[in-house]
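Trainee: sequence and computational prediction follow.
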Amino acid sequence: MTALSAMTEPHLIDVMPRVRGRLTADAPLAPVTWFRVGGPAEVMFRPADAEDLAVFLDALPDEVPVTVIGVASNLLVRDGGVPGVVIRLGRGFADIDAAGTDVTAGAAALDLNVAAVARDAGIGGLEFLSGIPGTIGGALRMNGGAYGREMRDVLIAAQGVDRRGARLTFTAAEMGFTYRHSAVPDDVIFTGALLRGTREDPAVIGARMDDIAAKRADTQPVRARTGGSTFKNPPGRKAWELIDAAGCRGLTVGVAQVSEKHCNFLLNLGGATAADLETLGEEVRRRVFDRFGIMLEWEIKRIGLAKGDAR
């Protein structure tokens, strides 16, 4: 490519459909991820609401890849950035309402906030969400769970938009929930959910939430640059126990480290790259496999291109 052609070649943002939300070219992603690493999004789209999202997806050319992120608490963005469009749901998808024993929540609502609204309304059974550092959309996609409960225990229905812009609703049975997985097609972007709990005393619910918060603070590096649980638990085993027994506690690659407090967490000690963190994770997997014959499966979602890869 000549210098002139590079100057005149249109950016992807120049061919985007008209929207009511916000489109941003070459949007930095590292500042919004918990790891604080990774390259930019070629285009970032923040839709105004579900209708804006549906119209955009319907008009978007089929060849443009689409990636969805939430608060990026369980996400590793590679250093070369993410080609195509990255969609991040915001305020238009963050409403939470409680009535009776039901809670309706937008996909961008923080899990902790949903648990707090349920508590204040005297709706028990949702407090496990306070132990998941993410959004309802992410919890739907991966059947998020903590402290003995999962989304499949409380979900009544989920709403979403597919790559063609069709508005869809899924019953709990149609979600196809298994351990840390939903069978809903990957091109569906969740926009909201209806959850159901049970009537309980807010003080009792609050005490359970306080207990969850205390346990997290005692056992997890909650104030570090991390991505949450790195690997799924293999059937009948605990990932952290396998990692520890394989001698990986405190293991480093550059300034990326396996947490000494909870060794199923990777840490950016300051200045790590996404490549450092991914290399460290793969070394952990190799050591666990060599020791136990078990290949750990990534729970953290890894997206984008390695530095230097062509878009």
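Mentor: Yep, that arrived.
Trainee: all contacts plus neighbour counts: C-alpha atoms, from now on.
Mentor: Noted.
Trainee: show me the contacts for A108.
Mentor: By CA atoms under 8 Å, 6 or more residues apart in numbering, the residues touching A108 are G70, L89, G90, R91, F93, A94, T135, I136, G137, T191, G192.
Trainee: just say helix, strand or coil for the nearest residue to the third one once chain neighbours are set aside.
Mentor: Nearest-residue entry for G90: A108, 5.9 Å, with adjacent residues in sequence omitted and distances by CA to CA, 6 or more residues apart in numbering. The three-state label given to A108 by DSSP: H, G, I helix; E, B strand; the rest coil is coil.
Trainee: and here's the other structure:
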Amino acid sequence: MTTLPETRGRLTEKKPLSDLTWLRVGGPADWLYQPADREDLAEFLAVLDPIVPVLPVGVGSNLIVRDGGVRGVVIRLGRGFNHVEVGDGHVRAGAGALDAQVAKRAAAEGHDLTFLRTIPGAIGGAVRMNAGCYGTYVKDHLIEVTVVFRDGEIATLPAEDLKLAYRSSDLPKDAVIVEALFEAERGDPDELTQKMTDQLARRDETQPTKDRTAGSTFRNPAGHSSTGRADDTHDLKAWKLIDDAGMRGARLGGAMMNEMHSNFLTNAGDATAADLEELGERVRKKVYDASGLTLEWEIMRVGEPAPE
């Protein structure tokens, strides 16, 4: 493989990515790169041979890494990217900051980003996927993001440039989000804390938070919301389509569609990435056969299958 540039960060060869994903599956990355800060990241990308593919990942909460691993460089942001600054109706957060921690830090200082509290993962992924909960989305609060492009350029982009929609954005896949600025309504810290407590209780009653999942597996079908907005809460739910197709509790190897919430693909023991992805595809076929609707993956699937 091409010689990699020098860095103040950390480079690890043949790093098993199963250690870094919530589903605990997947082969190794050729290289895992953990930059020291945004300048280190920019300098590294500017010098890295353009033929080497790069893949930014977060904390692996919404990710299946295939069993053959990922070629090129996987970029994972750590300590240099987990800052949270709150003040004057705004919250500035590093892309590596956990969504839940941003929500709690903001609430403690009287700023309402409580919708982030129950969203698994980190801010970078939340922005890229326009994450949302209980009818509120990143799009509703985001002002701008700072990114590092593949050629090392650092740029600040207004939220409208991202064209955020339901679980999607137009940000290039190899652009690395390093920071996001949000606007937040002011509120009483105690009331915001209680609101988050109630949200957690509601989530734990309906979702398998103790199991090995990657959050919602499939997007709710587009064009089936009460308001017609593509990024609004959808009336027709993926879990209902899965249930109607008889796939709640379906299994393949160590993979299972969760009994508690059928839109949660679960590693029930010793699943491989191939088990999980194939079960997901079987669910999609069954749903299409039963309803004529095609479920779209919400979980990212990356890398190569295991060699024959």
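Mentor: Nice, I can see it. Because the structure is predicted, anything quoted here is derived from the model rather than measured.
Trainee: on that earlier part again, from the contacts of A108 of structure 1, which single one is nearest M44 of structure 1?
Mentor: M44 of structure 1 lies nearest to L89 out of these, by CA to CA, at 10.4 Å.
Trainee: L17 of structure 2 touches W31, doesn't it?
Mentor: No. Contact between L17 of structure 2 and W31 fails when scored by CA atoms under 8 Å: they sit 10.2 Å apart.
Trainee: coming back round to it: show me what the residue nearest to G90 of structure 1 lines up with in structure 2.
Mentor: Matched across to structure 2, A108 of structure 1 falls on G96, judged by TM-score structural alignment.
Trainee: now its match: how far from V59 of structure 2?
Mentor: Using CA to CA, to the nearest Å, one obtains 8 Å as the distance from G96 of structure 2 to V59 of structure 2.
Trainee: what residues are shared contacts of these two?
Mentor: The overlap between the contact sets of G96 of structure 2 and V59 (CA under 8 Å, 6+ apart) consists of A122.
Trainee: which members of the contacts of A108 of structure 1 occur in strands, if any?
Mentor: Assigned to strands by DSSP state E, the following of those qualify: T191, G192.
Trainee: so which of the contacts of A108 of structure 1 is the closest to F56 of structure 1?
Mentor: L89 (13.2 Å).
Trainee: can you find the partner of the closest one in structure 2?
Mentor: Matched to structure 2 by TM-score structural alignment, L89 of structure 1 sits across from L77.
Trainee: what stretch of structure 1 does stretch 153-162 of structure 2 fall on?
Mentor: By TM-score structural alignment, stretch 153-162 of structure 2 lines up with residues 166-175 in structure 1.
Trainee: revised request: answer the last question for stretch 7-17 of structure 2.
Mentor: Under TM-score structural alignment, the counterpart of stretch 7-17 of structure 2 in structure 1 spans residues 19-29.
Trainee: what is the end-to-end distance of that stretch?
Mentor: One end of stretch 19-29 of structure 1 to the other measures 21 Å (CA to CA).
Trainee: repeat for stretch 12-25 of structure 2
Mentor: Its first and final residues considered, stretch 12-25 of structure 2 spans 18 Å by CA to CA.
Trainee: can you check stretch 155-174 of structure 1 too?
Mentor: End-to-end distance of stretch 155-174 of structure 1 (CA to CA): 11 Å.
Trainee: need the helices for structure 2, in chain order.
Mentor: 38-47, 99-108, 123-128, 189-206, 238-244, 273-291 (DSSP state H).
Trainee: re earlier: any figure for the gap between the residue nearest to G90 of structure 1 and A118 of structure 1?
Mentor: Using CA to CA, one gets 16 Å for the distance from A108 of structure 1 to A118 of structure 1.
Trainee: cool, and V258 of structure 1?
Mentor: Distance of V258 of structure 1 to A118 of structure 1, given as CA to CA: 35 Å.
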